[in-house]
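Chemist: here are the coordinates; sequence isn't available:
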């Protein structure tokens, strides 16, 4: 993991400036000698927007009812976690979680969710990259310097693209009056510190 780059990108993510974060990550990737990971430059997940909208809407409908039936608990926030995608290259997916308690100082509270989705949502469009991750692991290519460097930038760029998908989905759902946009959604992948919060 490129912790310096993650810290730098995280500053932009916290300011809700995903466009700058993506630009910086793509620029860093382009400085590395060409690898299979470079196909990620310019790619996004925005084709999944309507599917994600429906997925969040369905989850919101089910948890809204559960909170209505539970005394003293109200929905405060939602959380999306992508699976540990670098080592689970066969399928990339997300799960959603809901919370009645959140904290401001850190993200330890993300472990104490009330409800989670019964079914995950498969992320499509990056299948060629999944094959690249598989090739790197199966053929132990991680030892090759440019592959290691590109790998470390690519993993952060993939998370940024997921966060971009949520930003755009929330923006359009808000303009269509979807109630779930009133609740913040925190978005990242398993075991990553770079967490985006929808506005």
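Modeler: Looks like it came in fine. Just so it is clear, the structure is predicted and the values come from calculations on it, not from any experiment.
Chemist: when you work out contacts or count neighbours from here on, use the C-alpha atoms and nothing else.
Modeler: OK.
Chemist: select the longest helix from the chain.
Modeler: helix 145-175 (DSSP state H).
Chemist: name the helices or strands packed onto it?
Modeler: helix 18-30, helix 49-69, strand 185-189 (3 or more CA pairs under 8 Å, 6 or more residues apart in numbering; DSSP states H and E).
Chemist: what helices and strands are in contact with the longest one?
Modeler: Yep, that's helix 49-69 we're talking about. Packing contacts for helix 49-69, counted by 3+ CA pairs under 8 Å, 6+ apart, involve strand 93-99, helix 145-175.
Chemist: turn the ones you listed into TSV, columns for mean neighbour count and distance to residue 6.
Modeler: TSV is the format used below for the helices and strands packed on helix 49-69 (neighbours: other CA atoms under 10 Å; distance: least, CA to CA, whole Å):
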stretch	mean neighbour count	distance to residue 6
strand 93-99	22	21
helix 145-175	20	7
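Chemist: if we can go back for a sec, specify the angle between the longest helix of the chain and strand 93-99 in degrees.
Modeler: Between the axis of helix 145-175 and that of strand 93-99 there is an angle of 50 degrees, by axes from the mean of the first three to the mean of the last three CA atoms, to 10 degrees.
Chemist: put this beside the first:
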């Protein structure tokens, strides 16, 4: 089974950490050469700053239309190794069909400033080495390592987004999707896959009943657990 299929299965099951563990293991067990530096590397953008930018983006677009989903895409980093960044796109509709990605080509948001990604200098140098030195031609056996490295960067980007979403409250409880440019496999952070009962809602319901009631509450990540009194950012 190819790396692409294995990682796609991990992504479909929202198991980003599993994908990272698998790819780290593969690179560590093989002669990854310069790509070996990716195993211990990670993006250093502060998660709270990433979340704040996502929230600003959603809030700005909410003034134009009812935002139903947001898609975040890292640029074609393997051949654009000088600068890594991600773009933000907003949509007025959302497809839950995991096999349907065509709708992502039709976003409704206006252009938004790109967000630079930091902390992966050694990884950028590895991709520059692979292309500038024409390693793909002199060492064709390294292709599997190269593909695993691309997937690992994508998974670590998705991990950054997941960590950012856990850093606070999302402006609106909508799906946030993430992957790399040109990739069909993507990670979906969907609010309705988690049972959410807000403590604020429990208090409101209990206050109008004469008999005290109790709820079994499954705590959701904070970015999907907002009350009307919460601040947006």
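Modeler: Everything's here; your move. All values reported here derive from a predicted model rather than from experimental measurement.
Chemist: what sits against the counterpart of residue 19 of the second structure in the first structure?
Modeler: Matched by TM-score structural alignment, residue 19 of the second structure corresponds to residue 21 in the first structure. With contacts taken as CA atoms under 8 Å, 6 or more residues apart in numbering, residue 21 of the first structure has the following neighbours: 9-10, 12-13, 160.
Chemist: can you rerun that using 10 Å?
Modeler: Under the criterion of CA atoms under 10 Å, 6 or more residues apart in numbering, the contact list for residue 21 of the first structure reads 5-6, 8-13, 27, 156-157, 160-161.
Chemist: swap in residue 126 of the first structure?
Modeler: Residues counted as contacts of residue 126 of the first structure (CA under 10 Å, 6+ apart) are 39-40, 43-45, 91-92, 158.
Chemist: map it onto the second structure.
Modeler: Alignment note (TM-score structural alignment): residue 126 of the first structure maps to residue 120 of the second structure.
Chemist: and residue 38 of the first structure, by the same measure?
Modeler: Looks like residue 38 of the first structure aligns to residue 36 there (TM-score structural alignment).
Chemist: skip the chain neighbours and tell me the closest residue to residue 53 of the first structure.
Modeler: When the adjacent residues along the chain are set aside, residue 53 of the first structure lies closest to residue 169, with 6.2 Å between them (CA to CA, 6 or more residues apart in numbering).
Chemist: any idea what the one you found aligns with in the second structure?
Modeler: The criterion is TM-score structural alignment: under it, residue 169 of the first structure has residue 164 as its aligned partner in the second structure.
Chemist: what sits against residue 161 of the second structure?
Modeler: Going by CA under 10 Å, 6+ apart, residue 161 of the second structure touches 47, 50-51, 54, 72, 155, 167, 176-179, 187, 189.
Chemist: with distance to residue 204 of the second structure added, can I get those in TSV?
Modeler: Putting these into TSV (distance: CA to CA, whole Å) gives the following:
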residue	distance to residue 204 of the second structure
47	32
50	32
51	29
54	30
72	35
155	40
167	26
176	29
177	32
178	35
179	39
187	35
189	28
